[in-house]
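*Asks:* Just a sequence and a predicted model for now, questions to come.
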Amino acid sequence: MKTERAYKYRFYPTPEQEALLARTFGCVRFVWNAVLRFRTDAFYQRQEKIGYNDASAFLTELKKHPDTAFLAEVSSVPLQQCLRHQQTAFKNFFSKRARYPRFKSKKHRQSATFASSAFSYRDGAIKLAKCSEPLNIRWSRALPAAPSSISISKDAAGRYFVSCLCKVDTEALPITPKMVGIDLGLKDLFVTSDGKKVNNPRHTARYARKLARAQRHLSRKQKGSNNRAKAKQKVARCHAKMADTRLDHLHKLTRQIVNENQVIAAESLQIKSMVKNRHLSKAISDVGWGELVRQLEYKAAWADRQFVQIDRWYPSSKRCHGCGYVMESLPLNVRTWDCPGCGTQRIDRDVNAAHNILKAGTALLAGAES
């Protein structure tokens, strides 16, 4: 079965490429904000929904105006792709899957998408339209096929990345009889039904002193100065380091889980509501539960594994996995408890929850298959 996968690489642009990308990012950002303002005014002032065709016609008029003639200095493909991305954002908003699209700022991550007509890929080299030299990409692994589109991005730390979208054949992993239930936590990143506990590396705490020092230096710089821009980039590099280490750790863990288990069951958490707790919001954001579950879901689908999430109101911690007895209350500070139903003593609440999650998950899969 064919599926689309994105392969991300870092690259180092030449001064010419850096100038071209800066103009492209600026034009894409300008088009996004101008069309968003046009659609917002039409929607809230005239109760009129602007579709992709109307937005494209508005872009054509923008290019003809003398004040916005600079839009012709870059490839037209990223500008058109920008409209497609915005159309998707509005579809998600009207379907209540996302919030209203926001205006883009030059202070944050910049990106531009190039379709196949705006770049060439030959002999492992990618060359952008209106650029004389190929990109200096650090190929950590070879592309499995020619990319259908690429996305160029620049993060707040000043690093450039290219993401290549390729169509590849998915390969199912060999069938294994192992199944696992996963209970997510803060002290331990997660606990499995076979008793394995994976410690929470606490990436934010590891870089807290370095980040605090960089932020103090930033606060002393005069606004608008070059030294402030340099200090701001140091803060961004600290945040990028934390994000990279967190993502790398989660990728390694999820790959191991998917490789070893045929059925993977996890709990469904309402993370957006949980981070509103001001005492736990920083720890919840740092642990990366949402990214962990997202990776398990798509990697299981690629490997032909079964991944299931149980209802978040299921009493996994309060229910004895041996006899099914449910405790009336079980505060978070109680880590082990004795079951009045079957007499089992010193039940570990996390391992017990993982057992119950696995049972509930397999029951859901059995009901779906019957």
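*Replies:* Yep, it's here.

*Asks:* For the rest of this, base every contact and every neighbour count on C-alpha atoms.
*Replies:* Fine.

*Asks:* Helices of the stretch 201-350 of the chain, start to end?
*Replies:* 203-206, 208-219, 226-260, 271-274, 281-287, 289-302, 349-369 (DSSP state H, counting those that start in this stretch).

*Asks:* how much space is there between the residue most central in space within the chain and Ala205?
*Replies:* Centroid check for the chain by Cα atoms, centre = their mean gives Glu291 as the closest residue, at 6.4 Å. Using Cα to Cα, to the nearest Å, Glu291 is found at 19 Å from Ala205.

*Asks:* Quick check: closest non-adjacent residue to Ser149.
*Replies:* Leaving aside its sequence neighbours, Ser149 sits nearest to Ala115 (Cα to Cα, 6 or more residues apart in numbering; 4.5 Å).

*Asks:* what about the one you found, neighbour count?
*Replies:* If you count neighbours by other Cα atoms under 10 Å, Ala115 ends up with 17.

*Asks:* hang on, isn't it packed against Ser163?
*Replies:* No - between Ala115 and Ser163 there is no contact under Cα atoms under 8 Å: 12.0 Å.

*Asks:* Count the residues that sit near the closest residue in space to Gly181 that isn't next to it in sequence.
*Replies:* In space, and not counting its chain neighbours, Gly181 is closest to Leu358: 4.2 Å by Cα to Cα, 6+ apart. For Leu358, the count of nearby residues is 27 (other Cα under 10 Å).

*Asks:* picking that back up, out of the helices of the stretch 201-350 of the chain, deepest packed?
*Replies:* helix 349-369 (a mean of 20; mean count of other Cα atoms under 10 Å).

*Asks:* Give me the residues contacting that one.
*Replies:* Contact partners of helix 349-369, identified using Cα atoms under 8 Å, 6 or more residues apart in numbering, comprise 179-183, 191-195, 263-267, 308-310, 316-321, 335-337.

*Asks:* Pasting the second one now:
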Amino acid sequence: MKRAFRYRFYPSDAQAAELTRTFGCVRLVYNMALAARTEAWTLRQERVTYATTSAMLTAWKKTEDLAFLNEVSSVPLQQTLRHLQAAFTNFWAKRAKYPTFKNKKKSRRSAEYTTSAFRYRDGYLTLAKMTEPLDIVWSRPLPQDATPSTVTVSQDPAGRWFVSLLCDDVIEQVSASGMVGVDAGLDSLLTLSTGEKITNPRYERRDRERLVRAQRNLARKQEGSHNRTKARLAVARVHARIVDRRRDHLHKLTTRLVRENQTIVIEDLTVRGMVANHRLARAISDAAWRQFRTMLKYKAHWYGRNLVVVDRWFPSSKLCSACGALAERVPLHVRTWTCRCGHTHDRDVNAARNLLAEGLSVTACGDGIRPQRAHARTGQPSTKQEPPGVTQGTPVL
């Protein structure tokens, strides 16, 4: 399978200038092609293809005003047209919204090179239009005898440079027989059906004071000044520190869950709707539930695991995991509750166990087996039970 390996590198002044110029040209070509395709459809109901935009790019390079496009490698410019075509394909298939223009200040600064635009030999990577290889920090080795098929160079808002090499890799398959239900929360980031609770590190809260000072310092700087640029970088570095630590923590958690368990059951959370609660929006965003699910999904695919996503309307917290009775009301502030059968439940552990039971019943029987549930009365399935108009989530793997 294809797998990307990301490394940090430190360009020379000439390399940084060349890459910055390439980023600008990539953004310009993308925006011009998007404008041309939008105008053609709006005025003439004409659908422009990738081949047409490629011919437009050739014509643009021959004009006096856009002759500078010849100074950078042509491969990243062609790749950005392919990315635009992919964006339109997703839009037509109703998987994404209409493509938007790239912004100089907000859009990701990146350029993609294919095999004809770079040379990789003996651990040295040299890009087109450059005479010296990139000074890459090889924090981990590439797969043995791996040859990159594409190379993507990017720069984050904090000014750090990264290169991502896409290579063929073989994931070592490790057998596992465990089964676990996972309930996401705020007090505990994850609660497992085994009773284990994983503490929420709250990285944004840890660095909030540092972030406030940096943002206050940025607000005092004059627009367009050099000092404001330095202050903006200081804010970006704090954000980068938070993001890096959170990503590292989630990678370790998801890798551990996938390696230890053959079947993993999670709940389909509507994060977009939950962050509308302004009292919890910051905490929910800091928990990064969506990022956790994304990592878990592709790692389960790598290792051949079963990832079951239970419907968001399944009452995992109100259902007794011992007798199957459904409590009438369990408010969010109630962390423990006692069922009429006599069992006292920890809210999160009980939810994780119910999720596991529901996921296993769906896998084995195609639907839930517990009595007196809404989906049993209505005949609707227990997974992905969503009202009309709600976007479907990740399917059961």
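*Replies:* Noted; the coordinates are in hand. Please read all numbers here as calculations on a predicted model, not as lab measurements.

*Asks:* follow-up on the earlier one: give the residues shared as contacts by Ala115 and Ser163 of structure 1.
*Replies:* Ile150.

*Asks:* For the residue nearest to the centre of structure 1, give its distance to Ala243 of structure 1.
*Replies:* 11 Å.

*Asks:* Relative to Ser76 of structure 1, how far out is the corresponding residue of structure 1 for Phe68 of structure 2?
*Replies:* Under the alignment defined by TM-score structural alignment, Phe68 of structure 2 is paired with Phe70 of structure 1. Going from Phe70 of structure 1 to Ser76 of structure 1 by Cα to Cα gives 11 Å.

*Asks:* what does Cys320 of structure 1 give?
*Replies:* Cys320 of structure 1 is 62 Å from Ser76 of structure 1, by Cα to Cα.

*Asks:* Which one's more surrounded, these two?
*Replies:* Comparing Cys320 of structure 1 with Ser76 by other Cα under 10 Å, the one with more neighbours is Cys320, at 25 against 16.

*Asks:* From Val258 of structure 2, how far out is Tyr298 of structure 2?
*Replies:* 10 Å.

*Asks:* how about the strands in the stretch 51-200 of structure 2?
*Replies:* Per DSSP state E, counting those that start in this stretch, the stretch 51-200 of structure 2 carries strands over the ranges 109-114, 118-121, 124-127, 136-137, 150-155, 161-168, 178-184, 188-192, 197-199.

*Asks:* Columns distance to Glu209 of structure 2 on top of these, output as CSV?
*Replies:* Putting the strands of the stretch 51-200 of structure 2 into CSV (distance: least, Cα to Cα, whole Å) gives the following:
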stretch, distance to Glu209 of structure 2
strand 109-114, 29
strand 118-121, 43
strand 124-127, 40
strand 136-137, 31
strand 150-155, 26
strand 161-168, 27
strand 178-184, 26
strand 188-192, 22
strand 197-199, 21
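
*Asks:* Which one, of the helices of the stretch 201-350 of structure 1, ends up nearest to Asp123 of structure 1?
*Replies:* Closest approach to Asp123 of structure 1 among the helices of the stretch 201-350 of structure 1 is made by helix 289-302 (27.6 Å; Cα to Cα).

*Asks:* Give me the residues contacting that closest one.
*Replies:* Here helix 289-302 of structure 1 has contacts from 170-172, 184, 250-251, 254-255, 258, 266, 271, 306-307, using Cα under 8 Å, 6+ apart.

*Asks:* Now it on structure 2. Mean distance?
*Replies:* Compared with structure 2 after fitting, helix 289-302 of structure 1 has a mean deviation of 0.9 Å; criterion: mean Cα distance after the TM-score superposition for structure 1.

*Asks:* relative orientation of that helix and strand 160-169 in degrees?
*Replies:* 30 degrees (axes from the mean of the first three to the mean of the last three Cα atoms, to 10 degrees).

*Asks:* Strand 179-184 and helix 289-302 of structure 1, what's the angle between them?
*Replies:* Using the same axes, to 10 degrees: helix 289-302 of structure 1 against strand 179-184 is 160 degrees.

*Asks:* Where does helix 289-302 of structure 1 end up in structure 2?
*Replies:* Mapped onto structure 2 using TM-score structural alignment, helix 289-302 of structure 1 spans residues 289-302.

*Asks:* what's the spacing between that stretch and its chain's center?
*Replies:* Taking Cα atoms, centre = their mean, to the nearest Å, the mean C-alpha location of stretch 289-302 of structure 2 is offset from the chain mean by 9 Å.

*Asks:* One more: stretch 298-311 of structure 2?
*Replies:* 16 Å.

*Asks:* go on, stretch 135-153 of structure 1?
*Replies:* Counting by Cα atoms, centre = their mean, stretch 135-153 of structure 1 is centred 19 Å from the centre of its parent chain.

*Asks:* Endpoint to endpoint, it covers what distance?
*Replies:* End to end - Cα to Cα - stretch 135-153 of structure 1 spans 13 Å.

*Asks:* what separates the aligned residue in structure 2 for Asn53 of structure 1 from Leu57 of structure 2, distance-wise?
*Replies:* Here Asn53 of structure 1 is matched to Ala51 in structure 2, going by TM-score structural alignment. With the distance defined as Cα to Cα, Ala51 of structure 2 ends up 10 Å from Leu57 of structure 2.

*Asks:* More neighbours: those two, which one.
*Replies:* Leu57 (20 against 12).

*Asks:* which non-adjacent residue is nearest that one?
*Replies:* Nearest non-adjacent residue to Leu57 of structure 2 (Cα to Cα, 6+ apart): Val29, at 7.5 Å.

*Asks:* State the distance from whatever residue of structure 1 lines up with that neighbour to Phe90 of structure 1.
*Replies:* Residue pairing (TM-score structural alignment): Val29 of structure 2 is matched to Val31 of structure 1. As for Val31 of structure 1, its distance to Phe90 of structure 1 is 16 Å (criterion: Cα to Cα).

*Asks:* cool, and His203 of structure 1?
*Replies:* From His203 of structure 1 to Phe90 of structure 1 the distance is 34 Å (Cα to Cα).

*Asks:* Now the terminal residues of stretch 65-83 of structure 2, how far apart.
*Replies:* Chord length of stretch 65-83 of structure 2, first to last residue, is 24 Å (Cα to Cα).

*Asks:* Show me which residues of that stretch are buried.
*Replies:* For stretch 65-83 of structure 2, burial by neighbour count (16 or more other Cα atoms under 10 Å) applies to 69, 72-82.

*Asks:* Export these to TSV and append columns for distance to Gln15 of structure 2.
*Replies:* Shown next, in TSV, are the buried residues of stretch 65-83 of structure 2 (distance: Cα to Cα, whole Å):
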residue	distance to Gln15 of structure 2
Leu69	17
Val72	12
Ser73	13
Ser74	17
Val75	17
Pro76	15
Leu77	18
Gln78	21
Gln79	20
Thr80	20
Leu81	24
Arg82	25
